[in-house]
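>>> give me a model of this one.
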Amino acid sequence: MDWTQLKTAVGLMSAVVTGAIAQVLGGWDMWLQALVLFVVLDYITGLMAAAIEKKLRSEVGFRGVMKKVFIFCLVAVAFQADMLLGTEIIRVAVIGFYLGTEGLSILENAGRAGLPLPEALRNALIQVKGSGKKVGA
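All right, here's what the predicted structure looks like:
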């Protein structure tokens, strides 16, 4: 197998796996895209804040990754619940809740790094998180 064939095979496999994961999570819509972005940014900003504080520890990082995986497991469960009930609200509520949680964590990480926190963004994230709770209640 030459380099071009290997790149094609890896690209194809990546597309299949990514597509399957997106399908289990309810599709690659704006909600899931935002959640993936927030989860990745929270992890990166957490690493940066820990490095600045000189508190970088691999076991804490591993626990963080496991929590992120659980978020996506809950999104998959919420999507299946929507499918069973014939609704489209449970998945959005779960994602909205975690968007708010992850967003507030990003702001917390910025604060740990010594950055001033924009109050308008903090308030918006609290609203997103709160609306997820109300919708899911």
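
>>> switch to C-alpha atoms for all contacts and neighbour counts from now on
Fine.

>>> how about the contacts made by the residue most central in space within the chain?
Central residue of the chain (C-alpha atoms, centre = their mean): Val39, 3.2 Å from the mean position. Neighbouring residues of Val39 by C-alpha atoms under 8 Å, 6 or more residues apart in numbering: 68, 102.

>>> which SS class is it?
Secondary structure state of Val39, per DSSP: H, G, I helix; E, B strand; the rest coil, is helix.

>>> kindly report the same for Gly26.
State at Gly26, reduced to three classes by three-state DSSP: coil.

>>> ok, it - how many residues close by?
Other residues near Gly26 number 21, with proximity taken as other C-alpha atoms under 10 Å.

>>> how about this one, so we can line them up?
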Amino acid sequence: MNNFGFNLFSDTFGAVVTYTLGEWSEIISLFLMAITVEYVTGIAASMKEQQGSISQVGFWRLARKGLMLLVIMLAHRMDILLDTDLMMTGAIYFYLANEFISITENYGRLGLPLPVFLKQMIQVLRSKGEGL
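As a prediction, this is how the structure comes out:
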């Protein structure tokens, strides 16, 4: 790829990301890192447990991640409309908490040691979530 093509691609990609997510922040970086770690640990746990085909499990995990990003993009556009910074930040924190819980569950599925209090917290969160 020549220099012009690379610059055009990177400029276009940057413009799309800025339009959909706004100014880049550390919370966006943390969220993208968390969804990557959750995806990798989830695939590894599914491989260990031999749950269906890896391509099918991977597709649904990616679809879920894509839908989360769509909600965050919509929340950003709502923030612009309402002239706030609350919607997108709230959506990211909500999904970030879910990703951290899922990462912890995946670690447990992989047989990695987890502190007892973390296991108990996950059980409490699951039981509260079922009541909603």
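
>>> picking that back up, which position in structure 2 pairs with the residue nearest to the centre of structure 1?
Using TM-score structural alignment, the equivalent of Val39 of structure 1 in structure 2 is Ile35.

>>> can you pull out the helices in structure 2?
Counting by DSSP state H, structure 2 has helices at residues 3-21, 26-49, 54-82, 87-109, 116-130.

>>> now the last one against helix 87-109, angle please.
In terms of direction (axes from the mean of the first three to the mean of the last three C-alpha atoms, to 10 degrees), helix 116-130 of structure 2 departs from helix 87-109 by 120 degrees.

>>> distance from helix 116-130 of structure 2 to the middle of the chain?
Mean C-alpha position of helix 116-130 of structure 2 versus that of the full chain (C-alpha atoms, centre = their mean, to the nearest Å) differs by 20 Å.

>>> can you tell me which helices and strands that helix packs against?
Helices and strands touching helix 116-130 of structure 2, by 3 or more C-alpha pairs under 8 Å, 6 or more residues apart in numbering; DSSP states H and E: there are none.

>>> mind listing what's buried along stretch 23-37 of structure 2?
28, 31-32, 34-35, 37 (16 or more other C-alpha atoms under 10 Å).

>>> now tabulate those residues in CSV and tack on distance to Ala45 of structure 2.
Compiled in CSV, the buried residues of stretch 23-37 of structure 2 are given as follows (distance: C-alpha to C-alpha, whole Å):
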residue, distance to Ala45 of structure 2
Ile28, 25
Phe31, 21
Leu32, 20
Ala34, 16
Ile35, 15
Val37, 12
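
>>> Lys68 of structure 1 versus the residue lying closest to Gly46 of structure 1 once chain neighbours are set aside, what's the distance?
When the adjacent residues along the chain are set aside, Gly46 of structure 1 lies closest to Asn109, with 5.7 Å between them (C-alpha to C-alpha, 6 or more residues apart in numbering). Asn109 of structure 1 sits 16 Å away from Lys68 of structure 1, going by C-alpha to C-alpha, to the nearest Å.

>>> looking at those two, which is more packed in?
Asn109 (22 against 18).

>>> map that one across to structure 2 for me.
Match for Asn109 of structure 1 (TM-score structural alignment): Asn106.

>>> in contact with that match, which residues?
Counting by C-alpha under 8 Å, 6+ apart, Asn106 of structure 2 has contacts 38, 41-42, 45.

>>> tell me the most packed of those, by neighbour count.
Neighbours here mean other C-alpha under 10 Å. Within these, the largest count is held by Glu38, at 24 neighbours.

>>> measure it to Ser102 of structure 2 for me?
From Glu38 of structure 2 to Ser102 of structure 2 the distance is 7 Å (C-alpha to C-alpha).

>>> what do you get for Leu114 of structure 2?
13 Å.

>>> and if you look at Leu112 of structure 2?
14 Å.
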